[in-house]
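[1] Starting from these lines, generate the structure:
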Amino acid sequence: MDDKPEYSPSTEKQAPVVGEVQQGDYGADTELRRLLSTRHVTMIALGSSIGMGLWLGSGKSLASGGPAGIFVGYILAGSMIWSVSHSIGEMAVMYPLPSAFVQWTGKFVCPSAAFALGWAYWFSYVITIANELQAVCTVLGFWTDKVPIAGWITIFWFVIIGINVFGVNVFGEVEVVCSTIKFGWIFVVIFSLIVTSAGGAPGHGPIGFRYWNEEPFINGFKGFLSVMPTCIFAMSGSENSGLVAAETANPKKAVPRAVGSIWLRLSLFYLLGALMVTINVDPQNPDIFGGEGTNASPFVIAYREAGLPPLAHMMNAVIFISVVSTGSISGYAGARTTMGLAHLGMAPAGFKKADGTGRPWPGLFITLTLGGGLAYLNVNNSASDVFTWFSNLTSLFTLFGWGMICLSHIRMRYTWKLQGRDVADLPWKSWTYPYAAWWGLIWCILLIICEFYLSVWPIGEKPNAETFFANYVSVIVIILCYIGARFYYKGPWWVDASTIDLDASRRFYVENDLEKAKKTGFRAGASKVVGFVFN
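    A predicted model of the protein is given here:
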């Protein structure tokens, strides 16, 4: 395959025409339906990554890295996804494609990198579904152990399937409700845990920063490195705002708002949430995830030890909603990734198909089936072991994905300048470029190298092949996919920037606002008030 896609005559550039919608190739001409609004995209961006990683994984990180280790880890991971989100925003407005960063990578970097990224990311979505399903078992174990693990997995596997098969509009509304609950609850968590730390609860006296003073960092530098996979895993999913742009009525309005909400999510959900954990929960507590007991979440532990059982039950319920929500988002994203790969010729052509309501059935079937099947690994293994395997796999896939998003952004801007275009002509410009894009890319590379060090010399163990492959197999899979694709596609290592068609698969905008027209009947009159052209 040539590095540059073949274009048909219909993809020649045309001026935007009000009331006319035209589509080209390279992934833009799909059977998806643009039924998501700014409200959907903003709430999905706010809540899509709030799941097992924060509510449950924070406890494991606290135990291995200490209170300062987990807090610094979330600061670093937060700065990275903040950078990545700005890169996504600028490209998603101009190129709203079904698998987003996979197709951007194919357009601006090279087909081999896009192949490796696409299949790696698809597998990470599958793993996340499995991880969230096994998390349901851990969460529901807080209330009862009467139901077999396989029973819980089966029940909520069908729930996730149901959310996805009822169409993108139903999916969007479910995620709005779930994100609203998660977003509202975090305020309760912050204020209530400040009170408990100050001694305002019946279970114990003032705690303050006792655990920070006793041992801020556990296991030294290795302990800090061990925290990073969980921090990255917790924030993975934030990039899904780029995927939903392809099914958004007006990306130019919706995507920047989603990007603008990043700072709020990072400061509230992760930094303040992690800080509340570190000042309320002892890192040596036996009930922390990976230790003994079913009260796995550090937030639940904090409420239980503070003598506030109603809040502990409410916290557990919010965790339950979070993990089901994250699982359904992963099913959505995995199906769209296979569609984008098919449009690049990197997956069977059948994955391009969707029904009349925009449901990509082939992608949904394989993603949800495999994700649910892997969840049954939890039946014969401890939840902490399964979490470790899956989070390590997902975090390294995520680092590769974030790095390629930043690199694609850098290459897009380079191509834009090389071809003599004015930055003012971009439909939306990130004020963080180029510093944020380079910051995100460099840290992704450094952390992949650091995780290699931790995989070779793990905490509390001698170097062994089993631990290395369990922790680092993701990178091996990526390298093998890339090398295989290099042999198949051949060609130069980079797409020649001078030959990139910047208008192919691009969306053009006119001043008319699609979402304002939606109030007067979106389906009947949208095409009369929007002018954007796919080329």
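
[2] contacts, neighbours, all on C-alpha from now
    OK.

[3] Spit out the contact partners of residue 232.
    Counting by C-alpha atoms under 8 Å, 6 or more residues apart in numbering, residue 232 makes contact with 77, 395, 398-399.

[4] could I get these as CSV with secondary structure and distance to residue 414?
    Converted to CSV, these look like this (DSSP: H, G, I helix; E, B strand; the rest coil; distance: C-alpha to C-alpha, whole Å):
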residue, secondary structure, distance to residue 414
77, helix, 26
395, helix, 29
398, helix, 24
399, helix, 23
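
[5] Separate out the buried members of those.
    Neighbour counting with 16 or more other C-alpha atoms under 10 Å marks 77, 395, 398-399 as buried within the contacts of residue 232.

[6] Pick out whichever of the residues you listed sits closest to residue 147.
    Within the set of the buried ones among the contacts of residue 232, residue 395 lies nearest residue 147; the separation is 30.6 Å, counting by C-alpha to C-alpha.

[7] rewinding a little: and the contacts of residue 232, which is closest to residue 130?
    Comparing the contacts of residue 232 against residue 130 with C-alpha to C-alpha places residue 395 closest, at 14.5 Å.

[8] For residue 444, see how far away the closest one is.
    11 Å (C-alpha to C-alpha, to the nearest Å).

[9] do the same with residue 367
    Note on residue 367: its distance to residue 444, by C-alpha to C-alpha, is 26 Å.

[10] For the comparison step, fold the sequence that follows:
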Amino acid sequence: MTTEMIAVNATLGTGLYWRGGQILELGGPLSTLLAFLLPGILAWAVMQCITEMLCIWPVPGALSVYVSEFIDPELGIAIGITYWFTYAASFAALVATAAAEIHYWKQDDKAFDGAVLYFLIPLFLIFLNCFRIDIYGWFEVISSSIKLVFLLIVICFMVTINVGGRVFTVADVRRNADEMIAGTANEATGTTYWDRPVEYDSDAAGTWFNSLAMSISIASFAYVGVEVVAASALEARWPNANARTNTDLSDRSNDELLIGQTVRFSSVYIPVLATISYVVAGVLASFNIRRGDCRLPRLSWVNSRECNSTSPSSNHTTYGTGSTTSAFVAIAIEAGLPPLDHVFNVFLVFTALTCACTNLYVASRALFGLTARLDDSPDQPLLLRWLAWFGKTNRHRVPMRAMIFSALSFCWVPFLQLHKNSTNISLFIEVLTTMGSDSVIIVWAFECWAFIRYYHCIARC
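    Below you'll find the predicted structure:
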């Protein structure tokens, strides 16, 4: 159960709640549907490949080992580094995202941001990762369960608001009759906002197809984590502080071979669960808010002419100007349900931070699996001995060295938001996040290649 919940916690992050609104603004309603559906199908296919190899040959650092053994050793090292980079960078990006969500309540307080959001919160996440797996596993189970319940609550509220759960707000009074949005005053919104399904942000993309391609890249971040079972399945069987990892397939114990049976749930159900959840919630959100709503998050390098307008006659000012927020929080505000937007935002902060904690866990295990096979004997080069230092665990079998190094590698990224020129900093964090999500697609591609080589190897035997 712990392995499955770690995968759920890593997958159900801010990819839907924050980036879903960004996709809707960028590519329109139809892009929201396709951007979450297509990567979901890819994630399911990739998990079938990884799980079959993991069932037969469970090993720490499995994703790197499979590429090394079935394709090329040097390529396996590159894949291991890429996989570690994905989760180490995502840890910092999720902390920054959580800070952006907290800014919904408290803005323009640099001291609070630096001391609490960018220092104390990551320090607390590091502290959580110091516990041994049986204690940390309970944290994953509880937090994942809360996130699943929250997802169901969000979907229920989206349906309720869509069929007429809005209340008459003060903002509605200020609108002319032809500017009234569907769904106000207990009217059903239905598919009103799907009247132009291929509408897109012309400031960000030249054509709708370009916006769809960009949306798919953004949505891929939501599926980062479906494969973490490969990093956590052998947690209980990892070596002690001084033991080295054996990658000889013929020398695996029966207990280790049976571990692969526990990951079948992850390969079959988690990608399907994530895809259905993202598609349903994303489409329901597109039913309840217009693509041009100025509260939706935008690409940091896009300067929207419409949303920068402060004219009272601008239709977009009626939808809200100022700081951006999650699409679901904006829908709660538009529905005239004041407590709901704060409740949603609390859960979004919780989602971002728990996902960041899991990403740090995966990054540490990825680095441990990559370095645990290195020889640290005195006759080895200094660099290899230094890297092998990260491939050891403490007496609780926690790779503390790899975990702390993973946390410190990008812990400086959120602090950049304290700089006055926030636009360029936001662009940098956005690029770093995109690099992380695109990197995991590269890892998936080589895992599929490794599976093909493995399949042909089995066929020849």
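
[11] overall similarity of the pair, as a TM-score.
    The TM-score (TM-score structural alignment, normalised by the length of structure 2) is 0.78; 381 aligned residues with a C-alpha RMSD of 1.9 Å.

[12] Between the contacts of residue 232 of structure 1, which sits nearest residue 168 of structure 1?
    Distance to residue 168 of structure 1 across these (C-alpha to C-alpha) is lowest for residue 398, with 24.2 Å.

[13] Leaving out the residues flanking it, which one is nearest to the closest one?
    If the residues on either side of it in the chain are set aside, residue 398 of structure 1 comes closest to residue 236, at 6.4 Å by C-alpha to C-alpha, 6 or more residues apart in numbering.

[14] What is the burial count for that neighbour?
    27 (other C-alpha atoms under 10 Å).

[15] Equivalent analysis for residue 40 of structure 1, please.
    When neighbours are counted by other C-alpha under 10 Å, residue 40 of structure 1 comes out with 25.

[16] same deal with residue 236 of structure 2?
    Residue 236 of structure 2 has 13 neighbours, counted by other C-alpha under 10 Å.

[17] got the contact list for it?
    By C-alpha under 8 Å, 6+ apart, the neighbours of residue 236 of structure 2 are residue 133.

[18] Turn the buried ones among the contacts of residue 232 of structure 1 into a markdown table, columns for distance to residue 157 of structure 1.
    What follows is those, written out as a markdown table (distance: C-alpha to C-alpha, whole Å):
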| residue | distance to residue 157 of structure 1 |
| --- | --- |
| 77 | 30 |
| 395 | 23 |
| 398 | 23 |
| 399 | 27 |
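
[19] For the residue mapped onto residue 17 of structure 2 from structure 1, list the residues it contacts.
    With TM-score structural alignment defining the correspondence, residue 17 of structure 2 maps onto residue 55 in structure 1. Contacts for residue 55 of structure 1 (C-alpha under 8 Å, 6+ apart) come out as 297-299, 319.

[20] Quick one, which of these are buried?
    Neighbour-count burial (16+ other C-alpha under 10 Å) is assigned, among the contacts of residue 55 of structure 1, to 297-299, 319.

[21] Go ahead and confirm residue 99 of structure 2 touches residue 119.
    No - with contacts defined as C-alpha atoms under 8 Å, residue 99 of structure 2 does not count as touching residue 119, sitting 11.2 Å away.

[22] Have a look at those two and say which one is more surrounded.
    Remark: of residue 99 of structure 2 and residue 119, residue 99 carries more neighbours, 23 against 17, as counted by other C-alpha under 10 Å.

[23] Kindly provide the distance from the aligned partner of residue 134 of structure 2 in structure 1 to residue 191 of structure 1.
    Using TM-score structural alignment as the criterion, the counterpart of residue 134 of structure 2 in structure 1 is residue 169. Separation of residue 169 of structure 1 from residue 191 of structure 1 (C-alpha to C-alpha): 34 Å.

[24] Just want to know which of these two has more residues nearby.
    A count of neighbours by other C-alpha under 10 Å puts residue 169 above the other of residue 169 of structure 1 and residue 191, at 19 against 11.

[25] Average offset of the strand or helix carrying that one relative to structure 2?
    If you go by DSSP states H and E, residue 169 of structure 1 is part of helix 168-197. If you overlay the two and look at helix 168-197 of structure 1, the average distance to its match in structure 2 is 1.3 Å (mean C-alpha distance after the TM-score superposition for structure 1).

[26] so what does that helix touch, helix or strand wise?
    Identification of packing neighbours for helix 168-197 of structure 1 by 3 or more C-alpha pairs under 8 Å, 6 or more residues apart in numbering; DSSP states H and E yields helix 38-47, helix 149-165, helix 273-280, helix 309-343.

[27] can you do 10 Å?
    Helix 168-197 of structure 1 sits against helix 38-47, helix 149-165, helix 273-280, helix 298-305, helix 309-343, with contacts defined as 3 or more C-alpha pairs under 10 Å, 6 or more residues apart in numbering; DSSP states H and E.

[28] Let me know the next secondary structure element after that helix.
    Reading on from helix 168-197 of structure 1 to the C-terminus, the next helix or strand found by DSSP H and E is helix 210-214.

[29] And for that following helix, what's in contact with it?
    Applying C-alpha atoms under 10 Å, 6 or more residues apart in numbering, the external contacts of helix 210-214 of structure 1 come out as 66-69, 197, 216, 278-284.

[30] again, only this time at 7 Å
    Contacting residues not belonging to helix 210-214 of structure 1 are listed as 67-68, 279, 282 [C-alpha atoms under 7 Å, 6 or more residues apart in numbering].

[31] residues in structure 2 aligned with it?
    Residues 192-196 of structure 2 are where helix 210-214 of structure 1 aligns, taking TM-score structural alignment as the criterion.

[32] do the same with stretch 392-409 of structure 1
    By TM-score structural alignment, stretch 392-409 of structure 1 lines up with residues 434-451 in structure 2.

[33] Comparing the matching stretch with structure 1, how large is the average distance?
    Average distance between stretch 434-451 of structure 2 and its aligned residues in structure 1, after superposition and using mean C-alpha distance after the TM-score superposition for structure 1, equals 1.1 Å.

[34] Going by neighbour count, list what's buried in that stretch.
    In terms of neighbour count (16+ other C-alpha under 10 Å), stretch 434-451 of structure 2 has its buried residues at 434-441, 443-444, 446-451.

[35] What of stretch 161-177 of structure 1?
    Counting neighbours by 16+ other C-alpha under 10 Å, stretch 161-177 of structure 1 gives 161, 163-165, 167-177 as buried.

[36] ok, those vs residue 456 of structure 1, which is closest?
    When those are compared for distance to residue 456 of structure 1 (C-alpha to C-alpha), residue 161 comes out closest, at 38.4 Å.

[37] Distance check, the closest one against residue 372 of structure 1.
    As for residue 161 of structure 1, its distance to residue 372 of structure 1 is 9 Å (criterion: C-alpha to C-alpha).

[38] Equivalent analysis for residue 41 of structure 1, please.
    26 Å.
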